[in-house]
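Trainee: quick one, what's the 3D model for this:
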Amino acid sequence: MKIDSGGTAWMLTSTALVLLMTPGLAFFYGGMSRAKSVLNMMMMSFVSISVVGMAWVVYGYSLTFGDGGGLSSFIGGFGDWGLVGLETAATADDGTGIPQLVFAAFQATFAIITVALISGAVADRAKFGAWVVFTLVWVTLVYFPIAHWVWWSDGEKAGWLFDLGALDFAGGTVVHINAGVAALALVLVLGRRRGWPKEPMRPHNLPFVLLGAGLLWFGWFGFNAGSALGAGATAAVAFVNTLAATCAAAFAWIIVEKLRDGSSTTLGIASGIVAGLVAVTPACAFVTPLGAIALGLVAGAVCAFAVSLKYKLGYDDSLDVVGVHMVGGIVGALLIGILATTAVNDAGADGLLAGGGFALLGKQAVAVLATLAYSFTVTYVIAKVIDLVMGFRISEDDEAAGIDSTAHAETAYDFGTIRAGIGSGATAAAPAPVSGVPGGTKVEAKG
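Mentor: Below is the predicted model:
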């Protein structure tokens, strides 16, 4: 089949956009962290790129999109080990006209960000070395199988959830529910941060949070519209729905904040953006733009309430991975069963409101429950074994001092120099406040 140069160009662009999402996530999570752990938080995202990227090339693509023979309903095989042969294969055999190597690169970026998403739940307290081991084991035993269940088909055989007819266009189950429930399991193994919830642990840099949210939204157009595997009508629907649902979710979140807390916050609108992006991901090519707005409004409001559950239930999900990604992913996956319509995409199915009855909703529920059960169980076992073998949590002293300095021998901000400047000069007096001068401090000209 002849290569579709336009579609290939779009897929190369989408791959770069999705890869950019992980550095965007690093800023988002880094800003939400405390000043003494921001570098560690960002490092956890960047090392996920390194480890998962290598694993994907060596065996991950093959296990996810390969034929596993008698086990092909559950896992792929090693026929494409090392991407051997894909570098000379002209196109994928699915009629898209996209080189297989481009598709492999695109899907690598999904595996990368799924692992990185989990890290936000264990900010401040996970050993970096243990996290590196966890990324490799988790992506192998959890991500690759679930992605195979949902997305693999060769026309004759398919992953069992694909064969069931469950819909997940770009990763509601595979990425977000998977990462969110894995985060919950990891939190239960590591336990609470020192001082949580009595001590305030506020975001140290809200501009970083907004920058990260903006980069995520930008990259997410590649995430969702790129999953159409071409530059056509389906990509256009996914693109517009990604915009519409995210706008609605951000608005719903800050309205909930205003009614509940008395003010709308920058952290709230950034979180609402991510909640909307999460929820529309599985549904973006199966609902109308108006349906996407409805989905976003529900997701923004539900996730705004869900993030507070950790205080009632007592689990320390540091950066709200469970409340945004697990809950948002569930909302998006289930609402497909209500809002989906073949008028938008005949490759999907009709949901309840389009006259399809409860059949699709039931299939979506099976996919959600299967992802929750498998990911939570296997993640919990992985984390427990790592904790027993090498310890997964830093010491209380290191946590109090700050994981940036104790684990990486670095700090994001040179507070020592600032303190030294303030304390230098034994006879230095505090500047006198002056009325009408910004900051109330007298400024003297020198020279």
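Trainee: rest of the way, CA atoms for contacts and neighbours
Mentor: Fine.
Trainee: kindly check the end-to-end length of stretch 31-44 for me.
Mentor: 14 Å (CA to CA, to the nearest Å).
Trainee: my guess is T64 contacts F110. True?
Mentor: No: between T64 and F110 there is no contact under CA atoms under 8 Å: 11.8 Å.
Trainee: the two: who's more crowded?
Mentor: T64 (29 against 23; other CA atoms under 10 Å).
Trainee: find the nearest non-adjacent residue to that one, please.
Mentor: H148 (4.7 Å; CA to CA, 6 or more residues apart in numbering).
Trainee: how about this one, so we can line them up?
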Amino acid sequence: MNVLIIGGGGREHALAWKIRQSGLVDKLYCAPGNPGMRDVIAVPDCDLPALADFAEKHAIGLTMVGPEAPLCAGIVDLFRSRGLRIVGPDQHAAQLEGSKSFAKDFMRRHGIPTADAATFGDEASAMAYLRQQGAPIVIKADGLAAGKGVIVAMAMAEAEAALRSCFAGAFGQAGHRVLMEECLFGEEASIIALCDGKSIVPLASSQDHKRALDGDLGPNTGGMGAYSPAPVVTDALWQEIDALVLQPFLAGCQQDGLDFRGVIYAGLMLTAKGPKVLEFNVRFGDPETQAILMRLDSDLVEALVATADQRLADIRLQWSPKAAVCVVMAAGGYPGSYAKGAVINGLDDAEATGAVVFHAGTAAKDGHIVTAGGRVLGVTALGDDIAAAVTNAYRAVAKIGWDGAQFRRDIAHRALGK
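Mentor: This next block holds a predicted model:
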């Protein structure tokens, strides 16, 4: 069959890399793709009618949506109205990521453990609540903010500044409503699963690093690295997560009439009182996908088709016993302002080490690959264990350079500590 991937970041490059390994695929198209992905087409992922037209014209048998914005804009509704097979929740169900208050209400309604929270639409009432609650506290823009609309404020001054920033438009429309929730403490884990509305099939566990700097310091980012498996997710904890989060999620979708045939990502905080959901995303995580797909031995396309066709009960995923580590190389200044256009050197040398370099924010210019985003590359490697995968990933990172490159040097430090 012909397959279309929508998106152009590191997650989509990893999906393309894995999908190309399937014997079910005749032709793969990527819209808009990036220089690391072959067969890119010049259709932006926000032009939903043009994407549907392309899928019809080129007999696309499966469309995989990478980013959240097209899902929240209703791409699944459009494709299905034209009889096109697509993986993802419809627009209503996509609010589980598109609106944090929608997701919080869903969790409360269905007994899924999560932090206590309140939602506000104006700065005055939000500020009054903040002064009543005190710090530490977590402030979240209600809408889509590209992974940057969450501020973990440890002091009142930081919390007040974050609130003012949200209502002043720092996150555009996404910040016109603000969620304030209790600050949970513990270790985080990322649980990603396929859901077809009838069954839910978890993928391998992973953990990402949201903070920009070593030691989990600095501002939140879209993710500076990830590894899989996450040793903190033991067999006993897997059972607890399934009982408290995954099965209630599936039952909640059924009870609420949500058409969810796609990927659900539960960001968890593993607290002293058990796992609690920090957020739901309705697509593959980034950079967790880079690490997870390196370990998947099964045919991803077969699993995605089964998800769209509501046949997930027939799927048994097989995983490599090896570990995978992804180190994100970012532009200097990220997640704040950063320069673009720096020539990237050493990509071939990095992959010669055995690693896979996934492009996240790159462009082609005058015969060179140059930086074009905040998160530029996801350098990903396998190893017999986490320590070996870390060594292999950083060996590849050392081969790559450009003016202003930055990356964390402690990816997987929690796993190594165990």
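Trainee: what does the superposition give as a TM-score?
Mentor: Overlay of the two chains. TM-score (TM-score structural alignment, normalised by the length of structure 2): 0.29; 212 aligned residues with a CA RMSD of 7.3 Å.
Trainee: helix, strand or coil for the residue nearest to T64 of structure 1?
Mentor: Look at H148 of structure 1: counting by DSSP: H, G, I helix; E, B strand; the rest coil, its state is helix.
Trainee: next one: L243 of structure 1
Mentor: Under three-state DSSP, L243 of structure 1 comes out as helix.
Trainee: burial count for it?
Mentor: Using other CA under 10 Å: L243 of structure 1 sits among 23 other residues.
Trainee: with A389 of structure 2 instead?
Mentor: 24.
Trainee: hang on, it packs against R395?
Mentor: No: counting by CA under 8 Å, A389 of structure 2 stays clear of R395, with 9.8 Å between them.
Trainee: list the residues that contact both of the two?
Mentor: By CA atoms under 8 Å, 6 or more residues apart in numbering, A389 of structure 2 and R395 have no common neighbours.
Trainee: related to what we said a few turns ago, if I look at the residue nearest to T64 of structure 1, how far off is L63 of structure 1?
Mentor: 8 Å.
Trainee: so which of these two has more stuff around it?
Mentor: More crowded of H148 of structure 1 and L63, by other CA under 10 Å: H148, with 29 against 25.
Trainee: from A245 of structure 1, how far out is the more buried one?
Mentor: Taking CA to CA, one finds H148 of structure 1 at 27 Å from A245 of structure 1.
Trainee: ok, now Y61 of structure 1?
Mentor: Distance from Y61 of structure 1 to A245 of structure 1, by CA to CA: 30 Å.
Trainee: and the two? Which one has more around it.
Mentor: A245 (32 against 27).
Trainee: OK, contacts around the more buried one?
Mentor: Contacts of A245 of structure 1 (CA under 8 Å, 6+ apart): 276-277, 280, 289, 292-297.
Trainee: against G332 of structure 1, how distant is the residue nearest to G276 of structure 1 when sequence neighbours are not counted?
Mentor: Sequence neighbours aside, T246 is the residue nearest to G276 of structure 1 in space, at 4.2 Å (criterion: CA to CA, 6+ apart). Relative to G332 of structure 1, T246 of structure 1 is positioned 12 Å away (CA to CA).
Trainee: what is in contact with the two at once?
Mentor: In contact with both T246 of structure 1 and G332: V280, using CA under 8 Å, 6+ apart.
Trainee: longest strand of structure 2?
Mentor: strand 260-271 (DSSP state E).
Trainee: quick check: next helix or strand after that strand?
Mentor: strand 274-281 (DSSP states H and E).
Trainee: quick revisit: wait, the residue nearest to G276 of structure 1 touches V274, no?
Mentor: Yes: between T246 of structure 1 and V274 there is a contact under CA under 8 Å: 7.5 Å.
Trainee: list residues touching both of the two?
Mentor: Counting by CA under 8 Å, 6+ apart, nothing touches both T246 of structure 1 and V274.
Trainee: please flag which of the contacts of A245 of structure 1 sit within helices.
Mentor: 276-277, 280, 289, 292-297 (DSSP state H).
Trainee: K310 of structure 1 - how many residues pack around it?
Mentor: 16.
Trainee: so where does it fall, helix or strand?
Mentor: Going by DSSP H and E, K310 of structure 1 is in helix 309-313.
Trainee: and whichever helix in structure 1 runs longest, what other elements does it pack with?
Mentor: The residue-count maximum for a helix in structure 1 (DSSP H) belongs to helix 359-390. Taking 3 or more CA pairs under 8 Å, 6 or more residues apart in numbering; DSSP states H and E as contact, the helices and strands that helix 359-390 of structure 1 lies on are helix 128-138, helix 178-190, helix 327-339.
Trainee: nearest to V256 of structure 1, of the ones you listed?
Mentor: When those are compared by CA to CA, helix 327-339 sits nearest V256 of structure 1, at 15.6 Å.
Trainee: quick one, that closest one and helix 359-390 angle?
Mentor: Helix 327-339 of structure 1 runs at 160 degrees relative to helix 359-390, counting by axes from the mean of the first three to the mean of the last three CA atoms, to 10 degrees.
Trainee: helix 178-190 and helix 327-339 of structure 1, what's the angle between them?
Mentor: Using the same axes, to 10 degrees, helix 327-339 of structure 1 lies at 150 degrees relative to helix 178-190.
Trainee: spit out the contact partners of W220 of structure 1.
Mentor: W220 of structure 1 neighbours (CA under 8 Å, 6+ apart): 17-18, 21, 242, 277.
Trainee: and if we set it to 7 Å?
Mentor: V18 (CA atoms under 7 Å, 6 or more residues apart in numbering).
Trainee: secondary structure element for it?
Mentor: W220 of structure 1 belongs to helix 206-225, assigned by DSSP H and E.
Trainee: how near is S405 of structure 1 to E399 of structure 1?
Mentor: S405 of structure 1 is 10 Å from E399 of structure 1, by CA to CA.
Trainee: comparing these two, which residue is more hemmed in?
Mentor: Neighbour comparison, S405 of structure 1 and E399: the larger count goes to E399, with 21 against 17 (by other CA under 10 Å).
Trainee: the more buried one: what secondary structure?
Mentor: helix.
Trainee: and the gap between it and I418 of structure 1?
Mentor: In terms of CA to CA, E399 of structure 1 sits 23 Å off from I418 of structure 1.
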